[in-house]
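have a look at this fold, sequence not included:
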C-alpha cells in the first residue's frame, strides 16, 4: 500500500482500455480512505481506553470537599457527645 509504480501499471492498462483510469482512481481513493479510517479508529480507541483508565484512577482519589464534610459532621457529633457528658456524670 505504498502506491509505488501504480501509475506505470495504469498507463500500460490504458493503452488497451482507455477508460481504465477510473478504476485505478477509485481503487486508490477507496484504499486510502479505508486505511485512514482504520488508523484513526485505532488512535481513537487507544485515546478512549486511556480516558477510561484516567476516570477510574480519579474515582480512587478522595475529594477534599467530601473530607471536609465528614470532618464537620465528626465535629458536630463530638460536640453533642461532650454536651451529654456533664449530664451523665450528674446522674
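Yes, it's here. Source: prediction; values computed, not measured.

from now on I want contacts and neighbour counts done on CA atoms only, so please keep to that.
Will do.

what comes up buried for the helix or strand containing residue 83?
In the assignment (DSSP states H and E), residue 83 maps to helix 64-90. Across helix 64-90, burial judged by 16 or more other Cα atoms under 10 Å covers no residue at all.

and it, what does it pack against?
If contacts are counted by 3 or more Cα pairs under 8 Å, 6 or more residues apart in numbering; DSSP states H and E, helix 64-90 sits against no helix or strand.

looking at the chain, which helix is longest?
The longest helix of the chain (DSSP state H) is helix 21-60.

show me what it is packed against.
helix 6-16.

second structure for comparison follows:
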C-alpha cells in the first residue's frame, strides 16, 4: 500500500480549483453585468417618469412654454432657462 506514484491529490485539487474559479468568476461577471443593465434600465425608466412628470407640469402651466430641455447635453441650460422664464 502507498507504493508507486499517486497523483490523486494533484488531480483532485486541479479539478477543485478549476470548478471553484470557474463558478466564482463566471457568476461574478454574470451578476455584475445583470445588475449593470438592470440599473441602466432603471435609470431609463426613472428618466421617462421624470419626462412625463415635466410634460404634465407643462400641460398644467400653459403660461410658461419653455419648461425643460429634454436633450442630454442641454439639460442644465434648459433648467436655467426654465428658472429664468418662470420668474423664480
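Perfect, I can see it now. Everything numeric here is computed off the predicted structure, so don't read it as measured data.

and the TM-score between them?
Comparison of the two superposed chains (TM-score structural alignment, normalised by the length of the second structure) gives a TM-score of 0.51, and 52 aligned residues with a Cα RMSD of 2.4 Å.

re the thing from before, now do the buried residues in the longest helix of the first structure.
residue 24.

so what corresponds to residue 17 of the second structure in the first structure?
Aligning on TM-score structural alignment places residue 17 of the second structure opposite residue 23 in the first structure.

I'd like the distance between that match and residue 81 of the first structure.
Separation of residue 23 of the first structure from residue 81 of the first structure (Cα to Cα, to the nearest Å): 86 Å.

over to residue 17 of the first structure?
Using Cα to Cα, one gets 97 Å for the distance from residue 17 of the first structure to residue 81 of the first structure.

how about residue 41 of the second structure, what's its match in the first structure?
By TM-score structural alignment, residue 41 of the second structure lines up with residue 47.

repeat that for residue 83 of the second structure.
Checking with TM-score structural alignment, residue 83 of the second structure has no match.

cool, and residue 55 of the second structure?
Taking TM-score structural alignment, residue 55 of the second structure has residue 61 as its aligned residue in the first structure.

and its match, how close does it get to residue 67 of the first structure?
11 Å.

equivalent analysis for residue 53 of the first structure, please.
Distance check for residue 53 of the first structure against residue 67 of the first structure: by Cα to Cα, it reads 24 Å.
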